[in-house]
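> coords below, sequence missing:
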């Protein structure tokens, strides 16, 4: 999408006579209710309309930023009318882009033939019919993926899930099958990994109801397509797949299709997207098995907690994009394909040490060669168009000679990129980047030679994309006529400069634009000279100057345009042949596109590391299970990019069997959440191949990054804050291993204090004793800090603050040990609460504190008396020779039970009292 979209407030008029209004209202009523996720547009020839209260309000806000443009469409009998909003074609396209790409809604467009009928339909995962509207002359910065699911119950509580993912931009099918629990934990990780816009389910009942909940929680639109069992998957794949040279062109033997559920899901997806009926897809798709073990497991809670992705609709050109998310921090890409790949990389952190070392090696090499980094980022990559979109136009036979020439320019520019990389003389750069570039350029040699033989390069200098006249005698005649006319226009240009007394840089320029044809242009300040001369007339005034013409120039321009139209008609068959040949180069073009995207991402990592307020450093990556995580002076990359923020760095040091958990206490607003997020963010960045915001980083590779930070109500899905918290935390407990990183913030706040504390304690204890993963546990339940007394691998730390009777200062520094207070009242004072409210809070706090202490003292005394009594009974029984063994056992059991009811502090008191006695 474009960074800035101009909204026209010019509202078109809907022309409908009485009969047409009546018929349209009847037709609209017959359509009946539609899903709330669908918006219907109606092509009224001279404008577009939407109808009904929901659609009109939504579209009016998108297009006009106001609901004042909603009007009633009244029938002739003045009965209840139908609301509508009218919009121009440009505003219709703006609305469609917003609905499909940002709001993830479906769009239907109805057109009037003899009767109204549905002409186009699109959804977030199926943009084919709207590609010209969405992506014509625009950068495609979003992926276009859809998944299809099949679920089958197996033994016990497990479900077998088959997934087929279709990435239409990359012409890629990915299949996988896995066993999952009743919470669909693995499916959620797959959704995070693939980032689909839409998911196809066979139904919404039974197991699929739970699947639907998971999908909607992750912002994925759910569709139940019409059932069709007549489609032959093998037949469709034989037509769609691109088989390798020498490979038997038969899908029947492909090992991926042994995954029966996934294969059925793929059949449904191919039918829903109608891929076979688009000639541009035939012979271009690739089929792969997706291996989840290649990537670090991320759940949706971690994606939200670490602010990995920006808000929907945020464009890289917006100033806030850079510091809103981790993607924004790292995305300094120069190409659309780079932007798309970067969004994929941050959601797919790697678990391969060799691949990560390759990425880190290349980033380090680029940082050590700043001139080459600048040359690639600021010059070469900036000139690379979206090869993937150009290739798709080729495959759909919609490409023009201009598109072909843009591809040719890429083939010309890539050797310069290759030369710059080779001069680095770096082994990893050579193997990962240079060797593939060489291979793809060799494969594209034929395409380069064809363009040079066929395209008229002299015409391109005049912004005309034509076939060389030498290909056809009729073309030669038209070319000679056009050359002669152009020479005449150039002579008129010279005459114009003499008549207007223009010289040097101020001379009139001969230009050609689509709507005006050939004309002259001078600067705005020479406007007065032009108006005095009656031989010329102004046709347009723009920021760049005044456009004008003369009778003779207009005559030549019209004749030239006529010749050019005939030339283009004559060359059409030749162009079609050229495009047909160019389609055969789709595979190496796609590979070149992917290689340039990878280079763009690695250059972007280097640019991000260098441009940070404090430059990032290379992390030392260790094998999984090494049990070390050391981050010195770790900073949060988003926060430090914000103006007027002076970030205070902190450190973390985990070592297997020495320390695997930090329990962090401290005042509200003291920086606990920022600290734990900084650690999670640094580990994620290291696993995507970027450098990290630290002064030193030793990171054992993790198998998952799991988080629960800042849960809130989810009213739409009927979930309370506490329920959201419990769902996220249960996923952590089920997924985490001793190789995981877990960050938890303020667990247990959504219920009563004692219940919340109990839940938080048990989860912390489980992670520390059983799972033994790296854990950062921020809490206001100070009782949990006592875990460190019993478990040597648990350490306490706190966010330092200084307070006295009048002043309160947050230091944002992590210090050893726990903090006994949360300083909530002092933070309220910092937030400028009225002083009388703060004083009242202080008084109520002291009352509760005194009351609690009094009750506690009383309870302690009663319980101690009870224990003393039990001790005396045991002592008496022990001296009584007549008591039987059963009674004695019962007394001991009762005593043990009473002891277990005591906190450790109580037990110490009992022991002390008994000793005194």
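Cool, the structure landed. Every value quoted in this text rests on a predicted model; they were computed, and no experiment measured them. Residues are numbered from 1 along each chain as shown.

> use CA for all of it now, contacts and neighbours both
Fine.

> Please enumerate the strands of the stretch 101-250 of the chain.
Secondary structure of the stretch 101-250 of the chain, counting by DSSP state E, counting those that start in this stretch: strands at 106-112, 116-122, 145-153, 159-167, 172-180, 198-200, 221-223.

> Let me have those in JSON lines, extended by mean neighbour count and distance to residue 879.
Formatted as JSON lines, the strands of the stretch 101-250 of the chain follow (neighbours: other Cα atoms under 10 Å; distance: least, Cα to Cα, whole Å):
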{"stretch": "strand 106-112", "mean neighbour count": "18", "distance to residue 879": "85"}
{"stretch": "strand 116-122", "mean neighbour count": "15", "distance to residue 879": "88"}
{"stretch": "strand 145-153", "mean neighbour count": "22", "distance to residue 879": "64"}
{"stretch": "strand 159-167", "mean neighbour count": "23", "distance to residue 879": "62"}
{"stretch": "strand 172-180", "mean neighbour count": "20", "distance to residue 879": "61"}
{"stretch": "strand 198-200", "mean neighbour count": "24", "distance to residue 879": "76"}
{"stretch": "strand 221-223", "mean neighbour count": "20", "distance to residue 879": "75"}
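
> Figure out which of those is closest to residue 136.
Set against residue 136 and scored by Cα to Cα, those come closest in strand 116-122, at 16.3 Å.

> So which other helices or strands are in contact with the closest one?
Other elements packing on strand 116-122 under the criterion 3 or more Cα pairs under 8 Å, 6 or more residues apart in numbering; DSSP states H and E are strand 106-112.

> now the strand it packs on, how far from the centre of its chain.
28 Å (Cα atoms, centre = their mean, to the nearest Å).

> Now tell me what touches it from outside.
Here strand 106-112 makes contact (Cα atoms under 8 Å, 6 or more residues apart in numbering) with 37-44, 96, 99-100, 116-124.

> Could you do stretch 34-51 as well?
The contact list for stretch 34-51 (Cα under 8 Å, 6+ apart) reads 12-14, 55-56, 59, 82-89, 92, 105-112.

> got the strands of the stretch 101-250 of the chain as CSV, with distance to residue 426 columns?
What follows is the strands of the stretch 101-250 of the chain, written out as CSV (distance: least, Cα to Cα, whole Å):
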stretch, distance to residue 426
strand 106-112, 49
strand 116-122, 47
strand 145-153, 36
strand 159-167, 34
strand 172-180, 32
strand 198-200, 42
strand 221-223, 45
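
> Second structure follows, compare the two:
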């Protein structure tokens, strides 16, 4: 059973149970995909209860047993499971960030239950401080609203999105095709966690059904809102209140995006941004240009294994993000996610990132010092700035900011000491990091002075965060009075000890009791010394002794208590003043956080590139051109335990070998070969080095993929239909500058239908689209396409057959030419199928080949004739 059940959670009496059941049932059903938690308090400990179906879900997810479920109101009553606060917070993090659930937290006010907090994967604002106080938030909770235009001629899509971490509202408006592939690319680029769409009344809006299908394929939580929420009547004044600067929104070109503005109105209402005055004049508006980044769809995201899956567990190198994320800061980890989903199309920016990475790649001392001595200690400055802005920061947060500020000069010195000899690279390092950090450090000097003047830094070493007594005359005066009173209490302690003849160290204890305040305690044995003496005021006798005081001690104790309260009030006033001043540095802290995040990602990529089993190399990246990779490897697979990776060359030359058909046995490495090409192309366009001995790559506008055979049966989509939807997206969106990866197309239907589709799709890509394409297949007849299209090239993964074909050895080496066998039965033998099954399989396969052989020459002639027609 989970340790969550070990927390001391009391039972609730029957009358309270009955009262709660009545209240609970009056709430009605929660929105689909929403868990309700009821916050409770007992013995000064917070815990939560969940009820009904939620109780069963929590029992299985946290405790792994139904034995923790109790039934309030009898066996047929309300199912209930209690959870401790720590277990709840841990579960909620996972539920919101990974399981795509929504959450409501209810609290009781004089017996009446009220919704106090709610959260969804894209809107964590109300629970951030509950869930991420002691842990980093390495993902960005981006929430988007979308509205479709009314035009019948074209599909106009308007969106608005927000990432509360960076105080930005983004808008975009664009024309899309009937598959909404541009919209799919946008949500992937932005890493959207939740999308708000207008309610589809009675399911009549066919376009909204298609849009919802795209979101579900991308595993994005869908929230429906009333169409009235998209009303733009107040959008002008609302944005003018939120956006920084004095320029009216009506003067900006974004205001003309009518569908995007309608989406923005819905988004502001959903996030309740206007209800929190601390948001006013703190937001920026940006127009997201879909065309400035490589486009990726959900299929490519899965094919390239870009982000971790829930199954990845502790093996962090199974996904590209897990492999590359050696970031030391939360903001760095978030930026890395953004880079992976937004590969660059701008060659100057790619070269700039490569130059920066190369400096840290070549200079071990600079790289290690930046990571271990400087970045490792940097907190999440974006979240800290937000806490100050919302007015919930503490003196501890001030100290955390101060500790960053005082370390900046050492980071600047580190960067300056290791500047490269190449003047251009040295200037790039200065312009990107050194000068910016130095500028922000200078702007934060007064903050440093403020902290050193006001906060007792000696007390911080004992985890005590207070204002220095000598900072404020009133505070100092009260402190002196408290000290004087404490001395008089000590004097009274010694006097009473002397009068009773008791040792003040061992026999007569001076204590601060929660009920009696300052008082004395003697053992029960010595209690007779104070009995029947009017000078002593007896309080109580307990197991650990007798408590008493004198009139003088009572006066001094009350005085000390009053002074302490006065001191705390003055402390609190001064703390508020300090926090208010530090909050004005929020914009500088966010800018500093952005620079340090950029540095963190570059250093992380350099670390992975140099520390790989075989170090990565800097690829030559061109505006457009061929792919030439020498000794290329899959970066994630080569890191797996017990794997000796066999590298392969990849050459895709325009007009010569831009379309490649790869045949060979199952498990021979076809899928790895085509996927590693996509991964290397993506790495090159985020500015990273690549796992090759030599690399030359042109920039791709998108990577499109059709791999795997994943059913979506719960959504009513078969394997074959899912395959066709993904392929349709490829045919609709690919350009001559795209990279297409297709693995085993046509497996989900009959052999002849599958082959016919595979041939038609291949020929269309090869002759009409002319994109770079890697096509792995078991349809060996497809290799005949190379005889009719000159830039189609056939490759195969090599195998070694033993004597008489009795054994099969997979060599994982890609060679030119055609493999005319699939070796499926041999692979079945490797899986230890029963010998009788293998013999029958071989006999039936031979019979089918004899009955209906497929003549590749006939296929070629027929395809040519159809093309001519």
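Great, that's in hand. No experiment lies behind these values; they were computed from the predicted model shown.

> for the strands of the stretch 101-250 of the first structure, which one sits closest to residue 253 of the first structure?
Closest approach to residue 253 of the first structure among the strands of the stretch 101-250 of the first structure (Cα to Cα): strand 172-180, 15.3 Å.

> need the contact list for the residue nearest to the spatial centre of the second structure.
A centroid search over the second structure (Cα atoms, centre = their mean) returns residue 139, at 2.3 Å, as the residue closest to the centre. By Cα under 8 Å, 6+ apart, the contact set of residue 139 of the second structure is 97, 333-334, 337.

> longest single helix anywhere in the second structure?
Longest helix in the second structure by number of residues, with DSSP state H as the criterion: helix 551-583.

> now for that one, which elements pack on it?
If you count contacts as 3+ Cα pairs under 8 Å, 6+ apart, helix 551-583 of the second structure packs onto helix 381-390, helix 395-417, helix 473-500, strand 517-522.

> Now with 7 Å, please.
Counting contacts by 3 or more Cα pairs under 7 Å, 6 or more residues apart in numbering; DSSP states H and E, helix 551-583 of the second structure packs against helix 473-500, strand 517-522.

> now the equivalent of residue 385 of the first structure over in the second structure, nearest residue through space, not along the chain?
Superposed on the second structure with TM-score structural alignment, residue 385 of the first structure falls opposite residue 379. Excluding the flanking residues, the one nearest residue 379 of the second structure by Cα to Cα, 6 or more residues apart in numbering is residue 329, at 6.6 Å.

> Can you tell me how far that neighbour is from residue 376 of the second structure?
Distance of residue 329 of the second structure to residue 376 of the second structure, given as Cα to Cα, to the nearest Å: 7 Å.

> These two: which has the busier surroundings?
Per other Cα atoms under 10 Å, whichever of residue 329 of the second structure and residue 376 has more neighbours is residue 329, with 25 against 14.

> Distance of the more buried one relative to residue 101 of the second structure?
Counting by Cα to Cα, the gap between residue 329 of the second structure and residue 101 of the second structure amounts to 26 Å.

> Residue 255 of the second structure now?
Relative to residue 101 of the second structure, and taking Cα to Cα, residue 255 of the second structure is found at 33 Å.

> With residue 625 of the second structure instead?
Distance of residue 625 of the second structure to residue 101 of the second structure, given as Cα to Cα: 44 Å.

> do residue 87 of the second structure as well
Separation of residue 87 of the second structure from residue 101 of the second structure (Cα to Cα): 17 Å.

> and what of residue 271 of the second structure?
Where residue 101 of the second structure is concerned, residue 271 of the second structure sits at a distance of 17 Å (Cα to Cα).

> again, but for residue 774 of the second structure
Counting by Cα to Cα, the gap from residue 774 of the second structure to residue 101 of the second structure is 37 Å.

> Check residue 404 of the second structure too.
Where residue 101 of the second structure is concerned, residue 404 of the second structure sits at a distance of 35 Å (Cα to Cα).

> try residue 166 of the second structure
Distance check for residue 166 of the second structure against residue 101 of the second structure: by Cα to Cα, it reads 23 Å.

> Residue 129 of the second structure too?
Using Cα to Cα, residue 129 of the second structure is found at 18 Å from residue 101 of the second structure.

> Among the two, which residue is more densely surrounded?
Using other Cα under 10 Å as the criterion, residue 129 of the second structure and residue 101 rank with residue 101 on top: 18 against 13.

> how about the more buried one, what's its match in the first structure?
Alignment note (TM-score structural alignment): residue 101 of the second structure maps to residue 105 of the first structure.

> One more: residue 161 of the second structure?
Aligned by TM-score structural alignment, residue 161 of the second structure pairs with residue 165 of the first structure.

> before we move on, what about residue 131 of the second structure?
Taking TM-score structural alignment, the alignment pairs residue 131 of the second structure with residue 134 from the first structure.
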